[in-house]
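**Student:** Need a 3D model of the following:
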Amino acid sequence: MASHRLSRQQIVYRLDQSIPPAVEIDPGDTVYFETYDARTGSILSDDDLLDHPHPVGSNPATGPVFVRGAEPGDGLCVTIESIDLAESGFLAVKKGEGLLAHRADHFATRIVPVNDGVVHFGDLRFPANPMVGVIGTAPAGDGISTSFAGPHGGNMDNRFITQGSRVHLPVEVEGAGLGIGDIHAAMGDGEITFIGLEICAEVAARVDLVKGAGIRRPLVETDHHWVTTGEGDDLGDAARMAANEMVDLLQARLELSFEEAYMLMSAAVDVQICQCCEPGEFPVTTRAVVSRDLVP
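**Tutor:** This is a model prediction of the structure:
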C-alpha cells in the first residue's frame, strides 16, 4: 500500500464536501498528516494571549482526503498508527470563559515543553498522553466547522483516540472527505478551559474502506475497549446519545434484549465526559466505554 504526506499548510476549518481534496488515496493507504495546533501556530510565547478572535478560525484540520471508491453508506476505519509531537505546546485561560468562567478574571498563556513523553509544567512533571481532538468526514449537505462534533465525527476531544486506536466513521459523500487535526499532548476529561495542551504534530493514519458498513455515528475501537460517542447542547443530551449507541452495540454483539443490555450498562459501562468547557453555551461531547474482556 502507498503512503502520502500532507503538510500542515493543507488545512481546513470546515469538513465540507465542496472543498477540493488535498490528496486522493486508495483504501489501505497510510497518510501522514502534519497538523497545526488549535491556533494555527500563532501562540509562540507566554505573552501571546487568547484575547482576540483568531482571524481565520480555530481547530484547523489537515485535509481533506478523498478515498477512492468511498460512497455514501460505506464506512472508514482509520487506524492511528503514530502521533509524533512537537517539542512544546501551550495551555491557556481565556478571560470569562470555560467551566469556571466566573473565576477566570484574566487571560493567561503558558508555553509547555514536552520532552521524551514527559510534560514539563513549571517544576511539575507528568506523562504526555497524545490524542486526536478532531477526526471526521464531510457531512452530506452543508459543511460543519471543525470546532463542532456530530454524526460525522469532528471535534470529539475523545482521549481514547490515540496511537493504536481504530476510529470507525460514516461516509456521507463520495470520497469521504477525511480530516484530522487538533492534537493534544495531554488533555483532562472535560477540557474545562476550552484549551487542552495544544501542540503541532504529525499523525500517521491508515485509512481502510468498509463497503456497505451503514455506520450511523463514530465508533472508537482500541485493543481493550469499545467506545461510543455523543454530543449535545447539555450534558444530559450528550450522555444519553453515547449511552444509546452503547446499548445498541451491546445488543448487536452479545445478542441481548434491550432490557438485558440496559441492565448491563448500569453495571459494566462507564459514561464519561470528553469536553464540557461551557455547558449550555458550547456543545458537550461524551463517550460510553466498555471493556473488550466483556464484549469481544
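**Student:** For the rest of this, base every contact and every neighbour count on C-alpha atoms.
**Tutor:** Will do.
**Student:** Pull out the buried positions in the longest helix along the chain.
**Tutor:** When the chain is parsed with DSSP state H, its longest helix is helix 235-254. Residues 235, 237-251 are the ones in helix 235-254 that count as buried (16 or more other Cα atoms under 10 Å).
**Student:** between those residues, which is nearest residue 131?
**Tutor:** Among the buried residues of helix 235-254, residue 242 lies closest to residue 131 (Cα to Cα), at 19.5 Å.
**Student:** To compare against the first, here's the next sequence to fold:
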Amino acid sequence: MSEFYEFNPTPEQYAYTFGPNKPLARVRPGDVLKIRTEDCFGGLVRGFGDLPSQVCTFPYLNPVTGPFYVEGAEPGDTLALHFVSITPARDWAVSSTFPHFGALTATSHTAMLHPPLEERVWVYEIDKAAGIVRYSARNSDFTVDLPLDPMHGTVGVAPGAFESRMTITPDAHGGNMDTPELRAGTTVYFGVNVEGALFGVGDGHARQGQGEVSGVAVEAAMETVVAVELIKGVATAWPRIESDTHLISTGSARPLEDAYRISQHDLVTWVSELTGLDLLDSLQLVTQAGEAPVGNVVDTNYTMVAKLAKDYLGRTSVYEGVHARLRALGAQYR
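**Tutor:** Sure thing, here's the model as predicted:
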C-alpha cells in the first residue's frame, strides 16, 4: 500500500553532492513524497543588491532535497520518479548573470583575457493563478509576461564506485541536466548504482529557455510531489524521460557534440529494443521523426536530449507501463 510523506528540510539538511550521503528518509516503491526544494542560491538572492558572488559561498550552490533511500533498490535496477506536481513556493523568483558562468562569457573552461559579464540580478513576479512569470528589464521600463512552466533542473541518484559528484554536474547519474522536459506529468528513469539509489531533487525553475544561455534560469523554491517506483533487474545507462506523448533520452558531456551523440545513441537503441527494428531501421526513424532540444550549454558538462513521439512507435510497452501507473497514482495527490 502506498504511503504519503511530506518533507521540508532545514537548511543544514540540503545536499550539495550526489554520492554516499546519509539518507534523509527511507521510502518504498509506490510511495509518494511532497518535498520542499530551495532555489539554486539557497534563497539568499532576494533583490537587486544581493549579488550571488557576495551572498553565496562556493561550493554551497544548487542545493538538493535528499538523498532518499528506496527500499529494495540495487545496482542493475531502474528507479522511476514521476513528477506529480511542481509548484512555486513563493510569488517571486530570481535570475542573474554570474561571473565566469554562462555560454556567452569567459569561464574556467573557456579562458579569455577580457573581463566577465557584469553581475546583475533580475527579480521575477510569479502569478500562479494567471500562469505567468513577469520579466522586467533592469535598464528600461520594458516588461513582458512569460508562461509559467515549472521544472526541476537537478534530479539524480548516487553515482557508483564510491564516487561523489557536485550537484551542478550532470552525467550518467542525472544531476544538473537543466532540461525543461523535467516538468510535471513526466516520469524520469535512472539506473541504480548503489543500494537504495539515494535520489535527490532540487534547482527549481519557474521557467527556462532551451540551453539556459546565461547560466541561470528563473530560479524558484518549489513544493514538489513525486511518486516513486522501482523496476527490478532492468538497467538504464543514461537518464530517460517519458511523457504522455514522447520518449526522451539524455546525454551529458563536453564537448556538446558528445552529449548529442550520447542522447541520440540512447534513443536509437531504445527504439530498437521497443519495436524490434534493427539498428539502422531505428536510426532512420529517429533521423526523420526525432527532435533534439538543448538542455544546457553552461554547466560543467553540457546536456542534450533526444525526443521521439510515442505515436510513431505503435503499441509498445515502456518500462512495464510504469509511467501510466504512476500517473494514475499521482492523480490522487494533486
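**Student:** if we can go back for a sec, quick one: the residues in structure 2 that the longest helix of structure 1 pairs up with.
**Tutor:** Aligned using TM-score structural alignment, helix 235-254 of structure 1 spans residues 256-275 in structure 2.
**Student:** mean per-residue distance, that stretch to structure 1?
**Tutor:** Compared with structure 1 after fitting, stretch 256-275 of structure 2 deviates on average by 0.7 Å (mean Cα distance after the TM-score superposition for structure 1).
**Student:** What is the distance between that stretch and the centre of its chain?
**Tutor:** Centre-to-centre, stretch 256-275 of structure 2 and its host chain are 19 Å apart (Cα atoms, centre = their mean, to the nearest Å).
**Student:** and for that stretch, what are the contacting residues?
**Tutor:** 238, 248-253, 277-279, 282-283, 286, 297, 302-307, 313, 316-318 (Cα atoms under 8 Å, 6 or more residues apart in numbering).
**Student:** rerun at 7 Å
**Tutor:** Taking contacts as Cα atoms under 7 Å, 6 or more residues apart in numbering, the residues outside stretch 256-275 of structure 2 that touch it are 249-253, 278-279, 282-283, 286, 302-306, 313, 316.
**Student:** got the end-to-end distance for stretch 150-164 of structure 2?
**Tutor:** Criterion Cα to Cα, to the nearest Å; first-to-last residue distance in stretch 150-164 of structure 2 is 28 Å.
**Student:** Buried residues, it. List them.
**Tutor:** 150-160.
**Student:** Between these, which sits nearest residue 227 of structure 2?
**Tutor:** residue 155 (13.6 Å).
**Student:** As a check, name the ranges of all strands in the stretch 201-334 of structure 2.
**Tutor:** Listed in chain order, the strands of the stretch 201-334 of structure 2 (DSSP state E, counting those that start in this stretch) span 222-231, 240-242, 246-253, 294-296, 302-309.
**Student:** With distance to residue 32 of structure 2 and mean neighbour count added, can I get these in TSV?
**Tutor:** Below are those laid out as TSV (distance: least, Cα to Cα, whole Å; neighbours: other Cα atoms under 10 Å):
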stretch	distance to residue 32 of structure 2	mean neighbour count
strand 222-231	4	23
strand 240-242	18	24
strand 246-253	23	26
strand 294-296	27	27
strand 302-309	27	26
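**Student:** Tabulate these (TSV), appending distance to residue 206 of structure 2.
**Tutor:** Shown next, in TSV, are the strands of the stretch 201-334 of structure 2 (distance: least, Cα to Cα, whole Å):
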stretch	distance to residue 206 of structure 2
strand 222-231	9
strand 240-242	19
strand 246-253	21
strand 294-296	15
strand 302-309	19
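**Student:** Tell me which of the ones you listed lies nearest to residue 92 of structure 2.
**Tutor:** strand 222-231 (11.2 Å).
**Student:** what range in structure 1 matches the closest one?
**Tutor:** Using TM-score structural alignment, strand 222-231 of structure 2 pairs with 201-210 in structure 1.
**Student:** Can you give the contact residues for the matching stretch?
**Tutor:** 27-36, 70, 74-86, 183.
**Student:** That one vs structure 2, mean deviation?
**Tutor:** With mean Cα distance after the TM-score superposition for structure 1, stretch 201-210 of structure 1 averages 0.7 Å from its match.
**Student:** From the chain's centroid, how far away is that stretch?
**Tutor:** The mean C-alpha position of stretch 201-210 of structure 1 is separated from the chain mean by 13 Å, Cα atoms, centre = their mean.
**Student:** Equivalent analysis for stretch 38-47 of structure 2, please.
**Tutor:** With Cα atoms, centre = their mean, you get 18 Å for stretch 38-47 of structure 2.
**Student:** Residue 37 is in contact with residue 199 of structure 1, correct?
**Tutor:** Yes: at 4.6 Å, residue 199 of structure 1 counts as touching residue 37 under the criterion of Cα atoms under 7 Å.
**Student:** okay, those two: which has more neighbours?
**Tutor:** residue 199 (30 against 25; other Cα atoms under 10 Å).
**Student:** what separates the more buried one from residue 128 of structure 1, distance-wise?
**Tutor:** Distance from residue 199 of structure 1 to residue 128 of structure 1, by Cα to Cα: 11 Å.
**Student:** Mutual contacts of those two, please.
**Tutor:** With Cα under 7 Å, 6+ apart, residue 199 of structure 1 and residue 128 have common neighbours residue 185.
**Student:** Residues that sit against both of residue 199 and residue 37 of structure 1, list them.
**Tutor:** Residues within reach of residue 199 of structure 1 and of residue 37 at once, by Cα under 7 Å, 6+ apart, are residue 183.
**Student:** Please name the nearest non-neighbouring residue to residue 1 of structure 1.
**Tutor:** residue 29 (5.2 Å; Cα to Cα, 6 or more residues apart in numbering).
**Student:** show me what contacts the one you found?
**Tutor:** 1-3, 206-207.
**Student:** how near is it to residue 206 of structure 1?
**Tutor:** From residue 29 of structure 1 to residue 206 of structure 1 the distance is 6 Å (Cα to Cα).
**Student:** And residue 227 of structure 1, by the same measure?
**Tutor:** As judged by Cα to Cα, residue 227 of structure 1 and residue 206 of structure 1 stand 19 Å apart.
**Student:** In the stretch 1-150 of structure 2, mark out all the helices, start to finish.
**Tutor:** Remark: helices assigned in the stretch 1-150 of structure 2 by DSSP state H, counting those that start in this stretch are 52-55.
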